[in-house]
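Enquirer: 3D model of this:
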Amino acid sequence: MRRVTVRNATFQQWETLLTNRTKRHRAGHVLVQGVRPITVAVESGLAVREWLVDGDRTLSSWASELTARVRAPRYAVSPELLRELGGKDDAAPEVLAVVALPDDDLARLAARAADDGAPLLAVALDRPTSPGNVGTVARSVDAFGGTASS
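Expert: Model prediction:
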C-alpha cells in the first residue's frame, strides 16, 4: 500500500477528478465518497480503480470488507488530504473510491413502466455541475413516484 501524505502528483490527479469535468470525463473516472454512494457504485458493478483509505486509523467493518472484496490498489492517505478530497472541514472520510465511469449509453438502462401500470417517469441529467443537484433531482423523482433501474 502506497502512502500519500503531501500534495503530490497523485493527489493532484484525484483532486482533478473532483474539480475538472473535462479531465474527469477524459480520464473516465470519478471520485466517489460516502458509504451509500460507494456501496451503490460497487453493487451496480462499476469498476473500482483505486481505494483511498485513512492511513492513520483502523477501517470500519464495512470499509474493511468492501476493500477486501473489491480488489484495487490501495493508498494510505493522510487525514488532512482525505478531508480536502472529501470536502469536509470537521472530519476526514475513512475511504474514498476512484470509480470508472459507465459507458455513456442509455441502452444500459431498462425503461419500464411502474408496477401499477403508470406511465414511465424518466429524468436524464446531462453533466450536472454539483452532486447536490443530482440529489435534489433524485429526491424530486422519488416524491413523484419514480423508480430507478439499471
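
Enquirer: Going by C-alpha atoms from here, please, whenever you check contacts or count neighbours.
Expert: Noted.

Enquirer: centroid residue for the chain?
Expert: Closest residue to the average C-alpha location of the chain: V32 at 2.2 Å, with CA atoms, centre = their mean.

Enquirer: Would it be right to say that that residue lies in a strand?
Expert: Yes - counting by DSSP: H, G, I helix; E, B strand; the rest coil, one finds V32 located in a strand.

Enquirer: what comes up buried for the helix of greatest length in the chain?
Expert: For the chain, the longest helix by residue count, based on DSSP state H, is helix 131-143. Within helix 131-143, the residues scored as buried using 16 or more other CA atoms under 10 Å are 138, 141.

Enquirer: Please give me every residue in contact with the residue nearest to the centre of the chain.
Expert: Residues near V32 by CA atoms under 8 Å, 6 or more residues apart in numbering: 38, 96-99.

Enquirer: quick one: which of the residues you listed sit in helices?
Expert: Counting by DSSP H, the contacts of V32 place I38 in helices.

Enquirer: Top of the contacts of V32 by number of neighbours, please.
Expert: When neighbours are taken as other CA atoms under 10 Å, the top entry among these is A97 (26 neighbours).

Enquirer: Now the second one, please; I'll put the structures next to each other:
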Amino acid sequence: MPGMQYINLDRETNDFQHLEVLKRNRNKRHRYGEIFVESVACINALLATGWELTSVAYHGERELSSWAKEVIATGNPQKVFRLIGPLMEKLSEREEPSELIVTAKMKRQGLEDIPLTDSTTLLIFDRPSNHGNLGSIMRSSDAFGVNGIITTGHSVDIYDPVVLRASLGAFFHLPVIHCPSIRELGQWLDRVRAEVPGFKVVGTSPSAHRMLHEIDLTGPVALVVGNEFSGVSRAITEMVDEMALIPMQGTVDSLNAACAGTVALYEMVRQRLTVHR
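Expert: Take a look at the predicted model:
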C-alpha cells in the first residue's frame, strides 16, 4: 500500500525503543502526541472512532489473522513493524502477547468537547490513582450512557495503555478529559449550571447523611467519585451540591472507587427508567 513502510526488527533499535517509551513513559507519550494500544476491543474501538494509526507491530514469524490484515489495510499506518518473538513478548508483557500492537496520534480534548444537553450526565473521578479503576469506570460510564468523564488533579494518565485496556475500548467512545486545574473545573461547572437548567453535582462519601437513592438523579447531573484512599478532596467537595451515601449492610464502610461509581451510575439509570415507565 502506498506510503506504508514495512520494517523488520530483530533487536532493540530506535524504533523499538520508541514503542517502549510510548508504553511506559507518560511525559514522552504527551510530548510525542502518540498512544500505545493493544487488545482487539481497544484496537477495534480506536479504528471505529476515527483515530489515526501511526504504526502497527506484530510477531513477524506468525501468519496474521484476517482481522489483523484488515486492521493494517484500513488503518493505513505509516510504519508496520515485524518483530521477532522475544521483542514482541517484551513489548506486550502479557501471558498471551497481543496479535497486534498499534500506536495512534493522540486526540487532545478539553472540557468544551463535552456535549451539554438537558439530560447531560458526567462522571468526575477525583485524582484516580489506580489504572484498573479508571479503566473500569470508563467501561461503566459507556454502559450507562455518560456524556463525558473528567479526571482531576494529580492522577494516572488517561492515555496509559493499562487504563485503555481496562476500559475494553470504552475510552474511545466518549470524551475523557483530564483537568488538572481545580479552579478551571469549578468555573466550567458554574457555566454548565448556568446553561443547563436543573444541573447539579452529586458526590459519594461514606460520611454523607443522605442515601444515594434519596437524591433525585433523574435530571442533568455530574456524579463525583473520590480518590481510592482519601475520597473526594475538600476542593471538589466545595463544588458539590449534595453528598450521597451508598447503603451497605456488611462490615466495610466504603467500596472500591470503580464499584462506587458503577453503583451511582446504576442508581441514576434506575431512577430515570422508573420515571419514564
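
Enquirer: Need the contact partners of the longest helix of structure 1.
Expert: Taking CA under 8 Å, 6+ apart as the rule, helix 131-143 of structure 1 contacts 123, 125, 128, 147.

Enquirer: which of these sit farthest apart?
Expert: Within those, P128 and T147 form the most distant pair, 19.6 Å apart (CA to CA).

Enquirer: Looking at those two, which one has more neighbours?
Expert: Shown here are P128 of structure 1 and T147; by other CA under 10 Å, T147 has more neighbours (15 against 10).

Enquirer: still on that earlier bit, and the contacts of helix 131-143 of structure 1 as TSV, adding distance to T22 of structure 1 and secondary structure?
Expert: Converted to TSV, the contacts of helix 131-143 of structure 1 look like this (distance: CA to CA, whole Å; DSSP: H, G, I helix; E, B strand; the rest coil):
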residue	distance to T22 of structure 1	secondary structure
V123	23	coil
L125	16	coil
P128	12	coil
T147	30	coil
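
Enquirer: From the residues you listed, pick the one nearest A68 of structure 1.
Expert: Checking the contacts of helix 131-143 of structure 1 against A68 of structure 1 by CA to CA gives T147 as the nearest, at 30.9 Å.

Enquirer: follow-up on the earlier one: quick check: the aligned residue for the residue nearest to the centre of structure 1 in structure 2?
Expert: Mapped onto structure 2 by TM-score structural alignment, V32 of structure 1 lines up with V37.

Enquirer: just the strands in the stretch 101-250 of structure 2 please.
Expert: Using DSSP state E, counting those that start in this stretch, the strands of the stretch 101-250 of structure 2 run over residues 121-126, 148-152, 176-179, 200-204, 210-211, 221-225, 242-245.

Enquirer: a markdown table for those, including mean neighbour count and distance to Q271 of structure 2?
Expert: A markdown table is the format used below for these (neighbours: other CA atoms under 10 Å; distance: least, CA to CA, whole Å):
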| stretch | mean neighbour count | distance to Q271 of structure 2 |
| --- | --- | --- |
| strand 121-126 | 26 | 13 |
| strand 148-152 | 24 | 20 |
| strand 176-179 | 22 | 25 |
| strand 200-204 | 24 | 15 |
| strand 210-211 | 16 | 14 |
| strand 221-225 | 26 | 13 |
| strand 242-245 | 21 | 15 |
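
Enquirer: Make TSV from these and add distance to T262 of structure 2 to it.
Expert: Listed next are those as TSV, based on distance: least, CA to CA, whole Å:
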stretch	distance to T262 of structure 2
strand 121-126	10
strand 148-152	13
strand 176-179	16
strand 200-204	11
strand 210-211	16
strand 221-225	10
strand 242-245	14
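
Enquirer: closest to R82 of structure 2 out of those strands?
Expert: Using CA to CA, these put strand 176-179 closest to R82 of structure 2, at 32.1 Å.

Enquirer: who does the closest one touch, helix- and strand-wise?
Expert: In terms of contacts (3 or more CA pairs under 8 Å, 6 or more residues apart in numbering; DSSP states H and E), strand 176-179 of structure 2 is packed against strand 148-152.

Enquirer: Pull the residues that contact the strand it packs on.
Expert: Contacts for strand 148-152 of structure 2 (CA under 8 Å, 6+ apart): 114-115, 121-128, 138, 141, 174-182.

Enquirer: what does stretch 73-86 of structure 2 give?
Expert: Contacts of stretch 73-86 of structure 2 (CA under 8 Å, 6+ apart): 1, 3-10, 47, 52-61.

Enquirer: Show me the residues you listed that map onto strands.
Expert: 5-9, 53-59 (DSSP state E).

Enquirer: what's the helix or strand for the aligned partner of T10 of structure 1 in structure 2?
Expert: Using TM-score structural alignment as the criterion, T10 of structure 1 maps onto D15 of structure 2. Assigned by DSSP states H and E, D15 of structure 2 belongs to helix 14-24.

Enquirer: what's the mean deviation for that helix versus structure 1?
Expert: Once fitted to structure 1, helix 14-24 of structure 2 is off its aligned match by 1.0 Å on average (mean CA distance after the TM-score superposition for structure 1).
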